[in-house]
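A.B. asks: Sequence first, then the predicted structure, then my questions.
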Amino acid sequence: MTMKRVIHLCLLMAAAGLWSCTTQQPVAPKGSVSIIPMPASVSETADSFLLDKQTVIVANNESDKKTAALFNAWLKELTGYELAVKEQGDKNAILLQTGNDTTNAEGYTLTADHNHITIKGNSGAGTFYGVQTLIQLLPVEKARAMFIPGVNITDAPRFAYRGLHLDVGRHFFSVDFIKKYIDLMAMHKMNTFHWHLTEDQGWRIEIKKYPRLQEVASKRKETMAGRYADNKYDGKPYGGFYTQEQVKEVVQYAADHFITVIPEIEMPGHSLAALTAYPNLGCTGGPYEVGTRWGVYDDVYCAGNDSVYLFLQDVLDEVMALFPSKYIHIGGDESPKVRWEKCPKCQARMKQEGLKDEHALQSYFIQRMEKYLNSKGRQIIGWDEILEGGLAPNATVMSWRGIEGGIAAAKQKHDVIMTPGEFCYFDHYQSKGSNEPLAIGGFLPVSQVYSYEPIPAELSSDEAKYIKGAQANVWTEYINNTNYLEYMVYPRAAALSEVLWSPKDKRNYDSFVDHLKVHVKRLDLKKVNYAKHVFEVTGKVTDNGKGGVAVVLNSKLDGGKIFFTTDSTAPTPQATPYTAPVQITRSGTLRAQVFLDGKPFGNEYDQTFLFHKGLAKKVSMASAADAAHRPASDFTLVNGVEGNAAYNDNEWFGFKGTDMEAIVELDSVQDIHLVGINTINVKGDWIYPPKQVVFSVSDDGKSYKEVYKQNTFAQQGINKVRGHLQAVRGRFVKVQMQNFGKIPAGAAGAGNGAWLFADEFIIN
């Protein structure tokens, strides 16, 4: 850099009030780059580019000019001005250059030095993503001029499909908000918006040939209020739908941000709203009512009625005219068979087609619709239930019930989008705080999202090629406004974006959190109501190796100091400062809080412990819990923490349709006065109490004697099973819990295996 350039920069910065002319050469410091998702390769240089009002953007095609306009919209928020867009320029310029590299169309390079910034995209998408990275190189503070650090970046995504879903059937969101949702996706280099447009509780897209879908199916008389189990309703009519012109507007807006919109038209289940409008499409003929409660309804499209297929073909014709996407999502999930089992038309169709059961009938339904879409040059995506009864030939599977469906589909050489609830369901709780807004259940903190690896270890390298990417799902049963929606999605979507874009071997959660400290200021500029749990105090219960447990406290808040108490009193800066893991030596409550400048930040950590003989002892389980509700280790069963009623604390072991058995080994043969375990009864969420619980005791771990049995349980909430014993001695204690089995007809989830939940195996 010449001395003239140094003087020029110094004077400019001084005029802007950003620099003193007595200061050394103004260069952005190394380590100032903070980009989410992290690029594949970044190297910083001892150089910088001064962006000011005289800087120009050089763009030579319409796509790059649109991208330049999007950059200017962001810049204007920071500086108050936009840069001129020209077709020529060199110095003091941002050069957008789009090539035609087919190796990875979304890849780009970005270099910044004192003369110019050059972004070379392999395609228009690559250039766009390069500009998104450039935006994150800008300071987050408002100024008239700003330095951009010298960098050399080479970048391309790891996965081709990087998705975010939104359910607008349960709750409806405006076009303006959908555009903001797309803006935020683009900021994080997500490229697929899965728009869930039809549901039992509302049909949200205009279909001109069937006006009753707008007039009837888009409205419900009221909405469930509170938890499903409460069975309360608000008494307020609710509705909304998108006109075809609005849909076109959204699709074009997304395309300008290099995002593909995949529409979902649910079939054969989740179709109650459509049946209400056109009752002849159901097995019973109605009457039907648009759903007012959450859960799964028995009424679905009649698979034996040819009018259903003609109706859906007509609907899909109008949908395909609006959405140019290669894929159309046809749902296929949670479709009860109880109506089909009794429907003469469905049974006749099964006999006519030689179908062995109703699962095969669903496969027939899906394959018939797939053939129609294939004839129009489109392909289908469906939830992993479309595997049941035989997979449609060209279908892509979206694996949501854990990873097993994805594994099965990949082994059959079908493309897969991974979206398991354990890592990708953003309607789950993200904090254990008592003041969290109501959510569907589960526990999914940002750290767990970030830990996700989309390619299952069970797949070979050839099979792994069928994993095209992953997607977060946002179901809106309890999410009824935009502030709540943003709170549930961010920063979890930022974490997933890095999982899907950045190289696996370069991902590091601590680095991500450091970058997030800067990144949330960008979310502030976009007025996003993001959750701040990442920076609160957290606690991890661990085995202390001495026959007990300890709690490791942590906070990612810069400058924060943690104080704690063990006597249930509220922590203050006068309480015990945290310096080492807190040893739990008796029953009681540990409370901890991070303080910044003497003031509490975010939610407090609050955990009650139950001290007992089985605490931290060796535990073994006969079979693993379901991946959707599986704590980090079996140690959780004897860690002194009882799972909460909302089951959002990652303490509960969940078994879907299967039994539970566990054995705890004490240090020696000794007196046992009490055995216990907790379970849950929340039938609205498909969680049932066991048929029975049996405890047995053994001296040698081979020969067991039954000591307590229970087979009656409370109707609702947590059931604390406790067996008080007399004159019992032993070293090994076994618990066996028998699953309820199939959920009965008429109940939520009818026909599915019931969930059995268990936590804290207590021995005294």
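C.D. replies: Perfect, thanks for sending it. Numbering: from 1, shown residues only.

A.B. asks: CA atoms for contacts and neighbours, from now on please.
C.D. replies: Noted.

A.B. asks: Confirm that Val669 sits in a strand.
C.D. replies: Yes: counting by DSSP: H, G, I helix; E, B strand; the rest coil, Val669 falls inside a strand.

A.B. asks: Stretch 135-147 spans what distance, first to last residue?
C.D. replies: From its first residue to its last, stretch 135-147 covers 12 Å (CA to CA, to the nearest Å).

A.B. asks: which residues are contacting that stretch?
C.D. replies: For stretch 135-147, contacts defined as CA atoms under 8 Å, 6 or more residues apart in numbering pick out 12-13, 16, 27-28, 33-36, 48-53, 71, 74, 77-80, 148-149, 518, 521-522.

A.B. asks: before we move on, what about stretch 357-364?
C.D. replies: So stretch 357-364 is contacted by 268, 303, 337, 340-341, 350, 355, 386-392 (CA under 8 Å, 6+ apart).

A.B. asks: Next, Ile94: secondary structure please.
C.D. replies: Per three-state DSSP, Ile94 ends up strand.

A.B. asks: I misspoke; the intended subject was Phe595.
C.D. replies: Relying on three-state DSSP, one would call Phe595 strand.

A.B. asks: That one - how many residues pack around it?
C.D. replies: If you count neighbours by other CA atoms under 10 Å, Phe595 ends up with 22.

A.B. asks: my guess is it contacts Ile562, does it?
C.D. replies: Yes: assessed by CA atoms under 8 Å, Phe595 is found in contact with Ile562 at 6.3 Å.

A.B. asks: Now stretch 462-472: buried residues?
C.D. replies: By neighbour count on 16 or more other CA atoms under 10 Å, the buried set for stretch 462-472 is Glu463, Ala464, Lys465, Tyr466, Ile467, Lys468, Gly469, Ala470, Gln471, Ala472.

A.B. asks: With respect to Val693, which of these is nearest?
C.D. replies: Ala472 (36.8 Å; CA to CA).

A.B. asks: And the contacts of the strand or helix carrying the closest one?
C.D. replies: Per DSSP states H and E: Ala472 is located in strand 467-472. Applying CA under 8 Å, 6+ apart, the contact partners of strand 467-472 are 159-165, 406, 410, 415-419, 424-426, 454-455, 493, 496, 500.

A.B. asks: try 7 Å this time
C.D. replies: The contact list for strand 467-472 (CA atoms under 7 Å, 6 or more residues apart in numbering) reads 159-165, 410, 415-419, 424-426, 454-455, 500.

A.B. asks: just stretch 324-340 next, same as before
C.D. replies: Residues contacting stretch 324-340 (CA under 7 Å, 6+ apart): 260-269, 283, 296, 298-300, 346, 358, 378-383, 385-386, 751.

A.B. asks: Among the residues you listed, which lie within helices?
C.D. replies: Among the contacts of stretch 324-340, the members falling in helices (DSSP state H) are Cys346, Glu358.

A.B. asks: try it against this one:
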Amino acid sequence: MKLAQALLCFGIVLFSACSGKAQKNFSKEEIVLIPEPKEMKLEKGNFRFTETTRFVVENERQKEIAGLLNSKFKSAAGWEMEVSEEVPESNFIQFTANTNIEKEAYRLRVDGEKVLLEAASASGFIYGLESIRQLLPKEIESEGKAGNTEWLIPQIQINDAPRYEWRGLMLDVSRHFFEKEYVLKVIDRLAFLKMNNLHLHLVDDQGWRIEIKEYPKLTEVGAFRVDQEDKAWNSRPVPEKGEKATYGGFYTQEEIKEIVGYAHKRGVNVVPEIEMPAHVMSAIAAYPELSCNESEIMVPSGGVWPITEIYCPGKESTFEFLENILLEVMELFPSKYIHVGGDEATRTNWESCPDCQRRIKEEDLAGTDELQSYFMKRIEKFLNENGRTLIGWDEILEGGLPEEAAVMSWRGIKGGWEASKEGHDVVMSPGSHVYFDHYQGSPDSEPKAFGGYTPLSKVYQFDPVVDSMSVAQKEHILGGQANLWSEYIPTNAHSEYMMFPRLVALSEVLWSPDEKLDWRDFSGRIQQMFPRLELMDINYATSAYNVTAEAETDLEKKKLRLKLKTEFPDSEIKYALGDEKLTPSSKTYTEPILLKKSAGLKAAVFEDGNIKGDTLLKDFRFHKAVAKKTKFKPGYDHRYTGQGKSTLVNVLRGTRNFHDGQWLGWLGEDVETEIDLGELSEIKSIKLGAMENQGSGIYYPVKITAFISKGGKEFSQIGEIKRAFKNNGNADLKDFEIKTEPVEARYIKLKVETYKGLPGNGKVWLFLDEIIVE
């Protein structure tokens, strides 16, 4: 009888711990680990977690880490595993310290009887445990008991370590305040993705978010602004002195301690940012004497540009104030790095401030550039004396970089390149790839964003190191970080949408070896992870499924050739033209679509008969001016050339993304454009397509006048549109139409007048995308 039992346990059909439950052999496709481990070997068989599985630990810190996974089992399975220091014969997960491997590395060995996890640090154990969590069924993320789920993980060997030591996210809690509970959720998600730095942007013009005992008015006054949330960010008027300020909030010091402690348990370092010398109107509203002019101001409710109300470095009291704040901040945050901002300071007031000018003279400084450098070097010295390192945005390079400072490079990679050449440590966070306040899909279908276009695939292309760096420079690149500025992000759900799944892509490019990075492979794994994100109650974007259309115009034959694509390879795209409905049985896109006449296009990705992402809706209108000769006076700006001279007559319409290659731009100039229709044609309507995005300096025209001619020499006016200027904080598109009684003409001329009412004779952009003649 015993021999028969042995054969059942160890024969051709394997059973788990002789329990009578068959072993499962996992396929490679079932292994969804993000970020991709450095080395991984999948073997046959599985390990089964049960109520009798035991954690084996060496100390209290390991016990605390084991609790992170145990809490998941308590919710999803209804039981917890015993934690002890004694090693049973089988059915256990054992933590073993191994100082011979890298600081954040871990080694994971899983067989049918046990799970062995080795690491040199608490972080390594956390990352190994997060890998086990991802290997478990997605139901481990359930808040309630997950039915009859079998808690299996594959027999596997993993040797893993991060590529970069700084893997971060900046959360802007100033422009819009996010409660402590949401910050804790963000920390959980960073740990899940093996990211290790949360940078909290605690101070900006629109709100001071941290309690400072020495200066209570910073939160009494600076943490609240007049509620103008019903208005667009860049269209909010300056609050009147004395208006009731009710919108905002702040973290008490006890809440900060809770956030920092919660993060520490999960291997996440919290880096505080206390802005200076600019982005501090919230502080000046509380303490006007900190500025040069000592003017009484209100905390602004929306966008401010240029930022002239900044700290006065000519006064000793300014440095006393900042040092006292930093002392309290350092008591709360054990982070090696203290971020001090240093960006976007308009130093106009310093030029005329007697205190600043005296400081420049006494310190033998060349001007206000060097005065800012003096400011930063003095703050750096104070931080160094207290055992901390200053880090700031790349503007701190201007006038000379503090000796031991680190740089966070956001204006591309140039600042980081220069700082690393000078021997300074650098965190790369360029707006081009890791600004998560940018759109991740077409602005026509996405929630409101700051601007720009950073899809999931572009995040995956990010690398903090560039080929032009020397070996020595590369050693100074600590890693990378995403920045989620919150001007246009008022809610938790919106914040999650902008963060996910882009944060997942970032985690892989900052952790995994370069040779392991493969967009096609990642595309498959991230789609398999989406159901897990849903169970984690994350409001992630499905924008990567969205279909985009690239159109080539054959102007001679008046044909359009449409190419449809999505970010995810091998997606099934269905499309319909004209009045056809888009259904699972619609045509499957396999080759470019040819259009010879006006038509509407509907297209979407289908999976199992259901639409994934948004449906693309595009109208292609062939009108009388299509492919006709155009002239412009003056010529369009070299920075926004669209498709060249044919841009306004090529059927293709621009989107709210003014970098989409379908816009012609002029800066501060009235424009005259002329179209030759080639022959006399009947004209009833002329439409001019334009964009407005005042936050980016793009304004609608204020006057459009239409003229026609039969011979091209003498023109007669047939209509005009006058439009009074209006504040508009949104990005909008509009066709301005001039209707007329039917007239015959060969030539059409439009005179377009730009807005010229900006203070200081500032110039605005005029953006045009199509002239439609019918």
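C.D. replies: Perfect, I can see it now. From a predicted model like this one, the values you see are computed outputs, not experimental measurements.

A.B. asks: Could you give me the ChimeraX syntax to select whichever of the contacts of stretch 324-340 of the first structure are buried?
C.D. replies: To isolate the buried ones among the contacts of stretch 324-340 of the first structure in ChimeraX, judged by 16+ other CA under 10 Å, type:
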select :260,261,262,263,264,265,266,267,268,269,283,296,298,299,300,346,358,378,379,380,381,382,383,385,386,751
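
A.B. asks: Going along the chain, name the helices of the stretch 101-250 of the second structure.
C.D. replies: Remark: helices assigned in the stretch 101-250 of the second structure by DSSP state H, counting those that start in this stretch are 122-135, 180-192, 217-220.

A.B. asks: Single out the most deeply packed of the ones you listed.
C.D. replies: Comparing the helices of the stretch 101-250 of the second structure by mean neighbour count (mean count of other CA atoms under 10 Å), helix 122-135 comes out on top with a mean of 23.

A.B. asks: so that one matches what in the first structure?
C.D. replies: Aligned by TM-score structural alignment, helix 122-135 of the second structure falls on residues 124-137 of the first structure.

A.B. asks: likewise stretch 429-436 of the second structure?
C.D. replies: Taking TM-score structural alignment as the measure, the first structure aligns residues 419-426 with stretch 429-436 of the second structure.

A.B. asks: Show me how far the matching stretch is from its chain's centre.
C.D. replies: Stretch 419-426 of the first structure sits 5 Å away from the centroid of its parent chain (CA atoms, centre = their mean, to the nearest Å).

A.B. asks: ok, back up a step: among the contacts of stretch 135-147 of the first structure, which lie within helices?
C.D. replies: Leu12, Met13, Phe71, Trp74, Glu77, Leu78, Thr79, Val518, Lys521, Arg522.

A.B. asks: so Lys596 of the second structure touches Lys559, yeah?
C.D. replies: Yes: using CA atoms under 7 Å, Lys596 of the second structure is in contact with Lys559, at 4.8 Å.

A.B. asks: Name the residue in the two with the higher neighbour count.
C.D. replies: A count of neighbours by other CA under 10 Å puts Lys559 above the other of Lys596 of the second structure and Lys559, at 19 against 14.

A.B. asks: Just give me the match in the second structure for Gly442 of the first structure.
C.D. replies: Aligning on TM-score structural alignment places Gly442 of the first structure opposite Gly452 in the second structure.

A.B. asks: what's near enough to touch the nearest residue to that match once chain neighbours are set aside?
C.D. replies: Leaving aside its sequence neighbours, Gly452 of the second structure sits nearest to His438 (CA to CA, 6 or more residues apart in numbering; 5.0 Å). His438 of the second structure makes contact with Ala449, Phe450, Gly451, Gly452, Tyr453, Thr454, according to CA under 7 Å, 6+ apart.

A.B. asks: Which strands and helices lie in contact with the helix or strand where the fourth one lies?
C.D. replies: Read that as Gly452 of the second structure. According to DSSP H and E, Gly452 of the second structure maps onto strand 451-453. Contacts defined by 3 or more CA pairs under 7 Å, 6 or more residues apart in numbering; DSSP states H and E place strand 451-453 of the second structure against strand 438-439.

A.B. asks: The strand it packs on vs the first structure, average distance?
C.D. replies: Taking mean CA distance after the TM-score superposition for the first structure, the mean distance separating strand 438-439 of the second structure from the aligned residues in the first structure is 1.8 Å.

A.B. asks: what's stretch 203-213 of the second structure aligned against in the first structure?
C.D. replies: Going by TM-score structural alignment, stretch 203-213 of the second structure sits over residues 198-208 in the first structure.

A.B. asks: Contacts for the matching stretch, please.
C.D. replies: Stretch 198-208 of the first structure is contacted from outside by 169-170, 197, 213-214, 217-220, 240-244, 264-266, 270-274, 290-292, 315, 318, using CA under 7 Å, 6+ apart.

A.B. asks: Mind doing that once more with 6 Å?
C.D. replies: 169-170, 197, 217-218, 241-244, 265-266, 270-273, 290-291 (CA atoms under 6 Å, 6 or more residues apart in numbering).

A.B. asks: Just the buried residues out of the residues you listed, in PyMOL syntax.
C.D. replies: Buried members of the contacts of stretch 198-208 of the first structure can be picked out in PyMOL with the line below, counting by 16+ other CA under 10 Å:
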select buried, resi 169+170+197+217+218+241+242+244+265+266+270+271+272+273+290+291
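
A.B. asks: What about the contacts of stretch 198-208 of the first structure, which are in strands?
C.D. replies: Those of those mapping onto strands are Ile265, Glu266, per DSSP state E.

A.B. asks: and Gln97 of the first structure, what element?
C.D. replies: In the assignment (DSSP H and E), Gln97 of the first structure maps to strand 93-98.

A.B. asks: That strand against the second structure, how far on average?
C.D. replies: Mean deviation for strand 93-98 of the first structure: 1.4 Å (mean CA distance after the TM-score superposition for the first structure).

A.B. asks: In that strand, which residues are buried?
C.D. replies: Under the neighbour-count criterion of 16+ other CA under 10 Å, strand 93-98 of the first structure has Ala93, Ile94, Leu95, Leu96, Gln97, Thr98 buried.

A.B. asks: ok, so of those residues, who is nearest Thr572 of the first structure?
C.D. replies: Nearest to Thr572 of the first structure, judged by CA to CA, of the buried residues of strand 93-98 of the first structure is Ile94 at 51.2 Å.

A.B. asks: The closest one contacts Ile119, doesn't it?
C.D. replies: No: using CA atoms under 6 Å, Ile94 of the first structure makes no contact with Ile119, being 7.7 Å away.

A.B. asks: got a list of what the aligned partner of Met398 of the first structure in the second structure touches?
C.D. replies: Using TM-score structural alignment, the equivalent of Met398 of the first structure in the second structure is Met408. By CA under 6 Å, 6+ apart, the contact set of Met408 of the second structure is Gly392, Trp393, Asp394, Val426, Val427, Met428.
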